[in-house]
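> Sequence first, predicted coordinates after that:
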Amino acid sequence: MIVTSNKPFGRWGEVFGNNTVATAMIGRLVHHAEVISLKGDSYGMRGATSDGVPAANTRE
């Protein structure tokens, strides 16, 4: 099973509205699991500017 999230485990309580439930879910998901955490800029945001407007295509 592959599970992905853009939120760190520490913020799952906010997402699910209950820290106890989130902790139980995380415990069951990561037991005997390989957890891969990626750091860095989002690949999906590679063309965006700081104001949120996509950068203009400068190719002619």
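The structure has been received and is ready for your questions. Numbers count the residues shown, from 1 in each chain.
> contacts, neighbours, all on C-alpha from now
Will do.
> In contact with Ala48, which residues?
Shown here is Ala48, whose contacts under the criterion C-alpha atoms under 8 Å, 6 or more residues apart in numbering are 54-55.
> Put this next to the previous one:
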Amino acid sequence: FCRYKVLIIDELGYQKMDVDSANLFFNLIAKRYEKSSTIITTNSPFSKWADIFQEPVLTNALLDRLLHHCSVININGPSYRLKDQMQFMTEDN
């Protein structure tokens, strides 16, 4: 995963990571830091990332590397995946 110019990690935080997984993830990000692009999607605010990685010091170091040269795009609003289905959920049939 370190050799790719762009790595996309979708739904970070959907499940908590155990300590070994969190350490491996940190090592991946650290190796890619300032060398390659990484795109991460998540529904979790940065303030909740310590819950995902279960290690506050590791989380701070990870966020330090990720946020240093990043652009954060915060998308609020209804779910894109559900947009076509919402009419069926709200219509009176």
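Cool, the structure landed. Please read these numbers as outputs of a predicted model, since none were measured by experiment.
> The most centrally placed residue in structure 1 and Ile26 of structure 1: what is the separation?
The structure's structure 1 has its C-alpha centroid closest to Asn6; by C-alpha atoms, centre = their mean the separation is 1.0 Å. Distance, Asn6 of structure 1 to Ile26 of structure 1, by C-alpha to C-alpha, to the nearest Å: 14 Å.
> where do the helices sit along structure 1?
For structure 1, applying DSSP state H gives helices covering 12-16, 19-30.
> export the ones you listed to CSV and tack on distance to Arg46 of structure 1 and mean neighbour count?
Converted to CSV, these look like this (distance: least, C-alpha to C-alpha, whole Å; neighbours: other C-alpha atoms under 10 Å):
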stretch, distance to Arg46 of structure 1, mean neighbour count
helix 12-16, 26, 13
helix 19-30, 30, 13
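> Need those helices in CSV (columns: distance to Gly40 of structure 1).
Supplementary listing: the helices of structure 1 in CSV, determined by distance: least, C-alpha to C-alpha, whole Å:
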stretch, distance to Gly40 of structure 1
helix 12-16, 20
helix 19-30, 23
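> Out of these, which gets nearest to Pro54 of structure 1?
When the helices of structure 1 are compared for distance to Pro54 of structure 1 using C-alpha to C-alpha, the nearest one is helix 12-16, at 27.9 Å.
> How far off centre is the closest one?
Here the centre of helix 12-16 of structure 1 is set off from its chain's centre by 13 Å, with C-alpha atoms, centre = their mean, to the nearest Å.
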